[in-house]
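In: pasted the sequence and its predicted model underneath.
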Amino acid sequence: MKWWQSSVIYEIYPKSFYDTNNDGIGDLKGVEKKLPYLKELGIDAIWLTPIYLSPQIDNGYDVADYRTVDPMFGNNQDLKELIDRAHRLNIKVILDMVANHTSDQCIWFKESKKSKDNYFSDFYIWKDPKPDGSEPNNWAASFGGSAWTYVPERSQYYLHYYASQQPDLNWENPLVRQYVYDAMRYWKSQGVDGWRLDVITQISKDLTFKDVPTTDSNKKYIPLKNTSGPHMHKFIHELNQQVLKPFDMMSVGEAPNSNIEEILKLTSPERDELNMAFSFEHMRIDKAIGKNGAIAVKKPNFLKLKQVLSKMQYELNSKSWNALYFENHDRSRIPTRWGNDTEYRYESATAFATILHGLKGTPFIFQGEEIGMTNPKYSVDEYEDIDLKNKYQEQVKEKHLLTTDEFLKVEHKIARDNARTPMQWNNKKNAGFTEGKPWYKVNPNFTEINVESDKLSKKSIFRYYQQLITLRHKEDILIKGDYQELLEDDKNIFAYQRSWKNKSWLILVNMTEKDLSLNELHDNLKNYKKIILHNYLNQKLEDILKPYEAYILEK
């Protein structure tokens, strides 16, 4: 077994974690100061979202210099000291590599845009206009608008899958690949243990650059082939051979739009690509298609959630390894999104945590998840995210697809910024995050929801996460055990067995705020006498599952 297979990894969004110099922005010294807290929680590794020099158009996912820590977070020495301190506490450190695109302020791009025949000319993807001067094709960017931006100096357009300030790198150029690998080797020399690879399945493009077929010539479309391009596996294998394998570095890739077959290819050990990949499919159970492409949500389809997670368990079992997550910096808070963040906040937070941590794979926790932080309900002006602001401009202001209230009703559920509010440490000023003015508004509920009060509560989500993590460290059944789903057709109860050698566990979770009968499992339940973990205070198994009630039972 590799270290990451028995680990729980904690994602840190440094900007919102803890501020030590009171400039309102979290910093690396803040992460270092909170390492004892993370050690108490029990996690094995931290993943830092990008801390490199950046104009912060997309909160650091627009990198200007891969080898320099942004001054807002500190400096390179601060990161080295954080890594050394973490290692002394037996905590590994994982960095975020954004290799699909850079910032338009990166020196590579500044040089590339100057002419068609300099050293950096082919570091990005440049195309001539159509005869009428318009974009090379009808591709749309994920953050809205065209995926192409014109540069007069070259009389050409460059490709950007995201914001116009995030030009996509040309991975067909071997020099680009070596520059990326060299940056990763540099951080390995500073002690980094692994990588989360941002949108790594998008590094190979559809080289035909054809229009998406359409009946509306005025529309832009996100091409279906913007992931898993023709050379994607070749490039990732090369990255593995050049960096990951020689230095024994753990890797987890973000894999938007990748199906189970693609995930299996990416993570099968014999292919020498990635250790794990983040699938998106299970996070789309509440996504809907609005009129004329407007954003929309629907009631979560928990049957679909069960089907997707079970398929991942069955298909990857003994072939590769699962990356398990519900929350991250791009995802909303689960108690708000799928649960009940008022009357049953503790119960729904711990219920979904039980589902996730009972599965086979490596669980990822996002900062604040372990205390049940919730989505805020901000006005459009109070959000910071470029994706949200661009969509608001396009869908409300320009196309009038939604009213502001309709737009916010959706974004209050699924906006990326919902997870990016500052960490809530205590009930004092700014939730104990900073003495200065926070870069982003603190969720007003910090007076009730914070680390200090949660740890003192009889219904402590933090303590529950501690127990889940301890079980993973102590019980081989969670690491090595087989998976078998029960009640496959039940829309409200997630029930599955984990089996290893002579031990059998039953994970049983009510995903709703209704009382649910366990009649169908009655005969099976008689065999499970021992309660390993339970998120209600009364330690007694009954024939009714209360709202968001969760059990781990042993035969």
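Out: Here it is on my side, so go on.
In: CA only for contacts and neighbour counts going forward, please
Out: OK.
In: what sits against the residue positioned nearest the centre of the chain?
Out: Taking C-alpha atoms, centre = their mean, the centroid of the chain lies closest to residue 328, which sits 3.9 Å from it. Listed by C-alpha atoms under 8 Å, 6 or more residues apart in numbering, the contact set of residue 328 reads 11, 365, 366, 419.
In: for the closest residue in space to residue 370 that isn't next to it in sequence, which residues are in contact?
Out: Spatially, and ignoring its direct neighbours in sequence, residue 370 is nearest to residue 462 (5.1 Å; C-alpha to C-alpha, 6 or more residues apart in numbering). Counting by C-alpha under 8 Å, 6+ apart, residue 462 touches 41, 370, 371, 451, 454, 455.
In: count of neighbours near the fifth one?
Out: This means residue 454. When neighbours are counted by other C-alpha atoms under 10 Å, residue 454 registers 21.
In: what of the third one?
Out: The local packing of residue 371 (other C-alpha under 10 Å) involves 27 other residues.
In: before we move on, what about the first one?
Out: Residues contacting residue 41 under the criterion other C-alpha under 10 Å number 19.
In: quick one: contacts for it?
Out: Per C-alpha under 8 Å, 6+ apart, neighbours of residue 41: 462, 463, 465, 466, 469.
In: try this one side by side with the last:
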Amino acid sequence: MKERLWWRDGVVYQVYPRSFADANGDGIGDLEGIRGKLDYLVSLGVDALWISPIYPSPMADFGYDVSDYRGIDPLFGDVEVLDALLADAHARGLKVILDFVPNHSSDEHPWFRESRRSCDSAFRDWYIWRDPAPDGGPPNNWLSNFGGSAWAFDEHTGQYYLHLFLDKQPDLNWRNPMLREAMYDAMRFWLRRGVDGFRVDVIYHVMKDAEFRDNPPNPDYREGIDSEAQRLLPLHTADLPETQGIVAAMRSVVDEFPERVLIGELYLPLERIVAYYGEGLEGANLPFNFLLIGAPWEARFVAGLVERYEAALPEGGWPNWVLGNHDKPRIASRVGDAQARVAAVLLLTLRGTPTMYYGDEIGMHDVPIPFDEVRDPFERNEPGKGLGRDPQRTPMRWFPREGAGFTRGVPWLRLGDCVASRNVATQSDDPASLLSLYRMLLRLRRGSSALSRGAIRVLGVSDEAFAYERRDGDDRFVVVLNFTDAPAALPVAEPAGACVLSTHDGGASGELRANEARIYRGSL
């Protein structure tokens, strides 16, 4: 692995386009806004930006309801603006990854409009239609991930259509070869324009049981706490064996173009995540590993997770790690400001491709959203359970002023508090800030073959701390992390090499200080 490969050795930075930078003042982020911040991404030290959906959409689920797979929603710009963004990014050495949403389209997509026109429509089988049950109700017990039945009745044709998300997001029928080819051609459309790959939304849902059998009850379901969809186990609606063939076919499309990447969104157990590398590694290049997002923030648990994941990887499979995204609470809200610094060191020194979420580098927290301002349909459908995703999608803070430099208009979601301290401009001038720590880590990682592609070896773990070595030939580093807010003994003998980075000021020797992470050059 001597030759640099951008998606293996680099760092991905997720941009939620509505919330990153607003160039036209309408309060909603756009492509020109992203284009204007490319130099920031370069100065930060990331290698690729992944942009959440920007396709034409009625925005029932903020872009995850696509009405045209080959266009750009006017809210964000147009195809020419994306072309300019691609050119500018590539000129700076940045790669650009787009979201691809294959499980469902919008109900306003021309395919679905034609599909629901009649039972004899040529597009009828591009979606999943079924006759009612004998009692006239839904065909089976499948549930929507956003609450309620996954079936919607169409009065005009007298059948139900499947929607595993909103009823305005009908599921596509991936058993139809014409639908598959149309979707692969949509991928090629963007790859020809220079897009460097795709993050594929809920890739594990695309195939459903051909016999439409009921899903079994979930014995661990917690009434009033879990989402309604968790009442059943998705045995027949997720992670079907046939899905692997679809993933392999998508990978084949991506491999028609040089140096592109296929990333799969997977909320699955560890042993199922690694299955998506595919036979002979012909599946996703990076099946997303979200295990840290829901993990208890404890040294022994995280160390065990790292070891289990490494052991489960197929030979040649490259790992990846994620601390946050647009669907889950922010890392600083989950572990606190002090441990967010430890988390940054962990993410950027583990073996594998890290994915950062915009704003985590300045310590953005989830922002409470009053119910009358809620935009997320998940929260509106199941209020009171804390399932809403608006809190982690609030606008990026660029400057300590009104609008936070995000917009000169009214932001689509409230900014929240602490704007004066949690913004790029203020933290750029503070060498002790979280942003400065991220920049140091990214610079260290980029300059080290050990940190970007080397092997990992767990050295020691205690109830409080976790230590591991990264090594590529003579390039070696030891990372030590204190997961607690109290001093802790090093779980290994103190490395002989110099401490090149600490999350704390002052000397770094002896026991770990509260909430401290260190990186030593050299080995034990």
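Out: Arrived safely, thanks for sending. Computed from a predicted structure; not experimentally measured.
In: hmm, back to that, so what corresponds to the residue nearest to the centre of the first structure in the second structure?
Out: Taking TM-score structural alignment, the alignment pairs residue 328 of the first structure with residue 325 from the second structure.
In: wasn't that match part of a strand?
Out: No: looking at residue 325 of the second structure with DSSP: H, G, I helix; E, B strand; the rest coil, it is coil, so not inside a strand.
In: tell me the spacing between it and residue 124 of the second structure.
Out: Applying C-alpha to C-alpha, to the nearest Å, the value for residue 325 of the second structure to residue 124 of the second structure is 35 Å.
In: what's the answer for residue 256 of the second structure, then?
Out: Counting by C-alpha to C-alpha, the gap from residue 256 of the second structure to residue 124 of the second structure is 30 Å.
In: more neighbours: those two, which one.
Out: Comparing residue 256 of the second structure with residue 124 by neighbour count (other C-alpha under 10 Å), the higher total belongs to residue 124, at 19 against 11.
In: to which residue of the first structure is the more buried one aligned?
Out: In the first structure, residue 124 of the second structure lands on residue 121 (TM-score structural alignment).
In: over to residue 173 of the second structure?
Out: By TM-score structural alignment, residue 173 of the second structure lines up with residue 170.
In: so that match touches residue 178, yeah?
Out: No: contact criterion C-alpha atoms under 8 Å: residue 170 of the first structure and residue 178 do not qualify, at 11.8 Å.
In: when those two are compared, which one has more neighbours?
Out: residue 170 (21 against 14).
In: ranges for the helices of the stretch 451-555 of the first structure?
Out: Secondary structure of the stretch 451-555 of the first structure, counting by DSSP state H, counting those that start in this stretch: helices at 451-456, 461-474, 476-480, 522-525.
In: relative to residue 332 of the first structure, which of the ones you listed is closest?
Out: With C-alpha to C-alpha as the measure, helix 461-474 is the member of the helices of the stretch 451-555 of the first structure nearest residue 332 of the first structure (17.5 Å).
In: mind checking the end-to-end distance for stretch 266-280 of the first structure?
Out: 14 Å.
In: I misspoke; the intended subject was stretch 132-140 of the second structure.
Out: 9 Å.
In: what lies in contact with it?
Out: 130, 131, 149, 151, 152, 153, 158, 159, 160, 212, 213, 214.
In: switch the cut-off to 6 Å
Out: 151, 214 (C-alpha atoms under 6 Å, 6 or more residues apart in numbering).
In: kindly report the same for stretch 376-388 of the first structure.
Out: Counting by C-alpha under 6 Å, 6+ apart, 143, 412, 443 sit against stretch 376-388 of the first structure.
In: what do you get if the cut-off is 10 Å, keeping everything else the same?
Out: Residues from elsewhere that reach stretch 376-388 of the first structure (C-alpha atoms under 10 Å, 6 or more residues apart in numbering): 56-59, 142-144, 162-163, 332-333, 336, 389, 392, 394, 404-405, 407-409, 411-413, 415-421, 439-445.
In: give the aligned equivalent of residue 88 of the first structure in the second structure.
Out: Per TM-score structural alignment, residue 88 of the first structure is aligned with residue 91.
In: whereabouts in the second structure does stretch 447-455 of the first structure align?
Out: Using TM-score structural alignment, stretch 447-455 of the first structure corresponds to residues 420-428 of the second structure.
In: now the matching stretch: buried residues?
Out: 420, 421, 422, 423, 424, 425, 426, 427 (16 or more other C-alpha atoms under 10 Å).
In: go on, stretch 267-282 of the second structure?
Out: Neighbour counts over stretch 267-282 of the second structure (16+ other C-alpha under 10 Å) mark 267, 268, 270, 273, 274, 275, 276, 277, 278, 281, 282 as buried.
In: ok, now stretch 482-498 of the first structure?
Out: Buried-residue list, stretch 482-498 of the first structure, by 16+ other C-alpha under 10 Å: 482, 483, 485, 486, 491, 492, 493, 494, 495, 496, 497, 498.
In: equivalent analysis for stretch 54-73 of the first structure, please.
Out: 54-55, 57-70, 72-73.
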